[in-house]
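> Next one to model:
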Amino acid sequence: MADQKKNVTGPDERLSYEQARAELASVVERLEAGGTSLEESLALWERGERLAEVCQHWLDGARERIDAARQARESA
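Purely as a prediction, here's the structure:
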């Protein structure tokens, strides 16, 4: 599964998990509310996809740290 991890690069990589999640929630809220043009909706969708990748990157990193800590504890 680690081989499938996407490389998150650019300004978004500096967002914390909490920042990315909060902005993603805002994007979803705006999309669900409707009333935006097709172009704006597409831009919001694309932003949401990038934010979801940032969140997944953080979650994958946390999982790796947990797994490493468990392995270290079991090895000791």
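> Going by C-alpha atoms from here, please, whenever you check contacts or count neighbours.
Will do.
> Name the helix or strand for the residue positioned nearest the centre of the chain, please.
Compute the mean C-alpha point of the chain, and by CA atoms, centre = their mean the closest residue is Cys55, 2.0 Å away. According to DSSP states H and E, Cys55 maps onto helix 38-75.
> Remind me what that helix packs against, helices and strands.
Helix 38-75 sits against helix 17-33, with contacts defined as 3 or more CA pairs under 8 Å, 6 or more residues apart in numbering; DSSP states H and E.
> buried residues in the helix it packs on?
Going by neighbour count (16 or more other CA atoms under 10 Å), the buried part of helix 17-33 is 17, 20-21, 23-24, 27, 31.
> can you give me the angle it makes with helix 38-75?
150 degrees (axes from the mean of the first three to the mean of the last three CA atoms, to 10 degrees).
> Let's compare: structure for the following, please.
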Amino acid sequence: MPEPIDAMSFEDALSELERIVRGLEGGQMKLEDAISAYERGAALRRHCDAKLGEAEMRVRAIVQNDDGTTGTEPLADTGESGR
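Okay, the predicted model is just below:
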């Protein structure tokens, strides 16, 4: 049974997504297998997008303090929604 997507790191999800794409591009899968692979690939893509969004928010929160050190500050609502 495949690993639950929610438990996957970005790197693991991306690696599996790349394997799925190669398999679909190869054109050798049975129709039902291809549909299942496509569905999992779509879920993996959403997971990767979410992980990238989280990372982007963390990077945006990093600030340089007056003394030259870096720290973080709470994120303000930027009004941006979704991707």
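> hang on, the earlier thing: so what's the residue nearest to the centre of the first structure up against?
The contact partners of Cys55 of the first structure, by CA atoms under 8 Å, 6 or more residues apart in numbering, come to 17, 20-21.
> What's it aligned with over in the second structure?
Matched by TM-score structural alignment, Cys55 of the first structure corresponds to Cys48 in the second structure.
> where's its match relative to Gly26 of the second structure, distance?
From Cys48 of the second structure across to Gly26 of the second structure, the span is 23 Å (CA to CA, to the nearest Å).
> try Ser15 of the second structure
Noted for Ser15 of the second structure: a distance of 17 Å to Gly26 of the second structure, by CA to CA.
> ditto for Ile5 of the second structure
In terms of CA to CA, Ile5 of the second structure sits 24 Å off from Gly26 of the second structure.
> residues contacting the nearest residue to Asp6 of the second structure once chain neighbours are set aside?
Nearest non-adjacent residue to Asp6 of the second structure, counting by CA to CA, 6 or more residues apart in numbering: His47, 7.3 Å away. Contact analysis of His47 of the second structure by CA under 8 Å, 6+ apart lists 5-6, 10, 13.
> so what's the residue mapped onto Ala34 of the second structure from the first structure up against?
Counting by TM-score structural alignment, Ala34 of the second structure lines up with Ser41 in the first structure. Ser41 of the first structure makes contact with Leu31 under the criterion CA under 8 Å, 6+ apart.
> Alright, that wraps it up for me.
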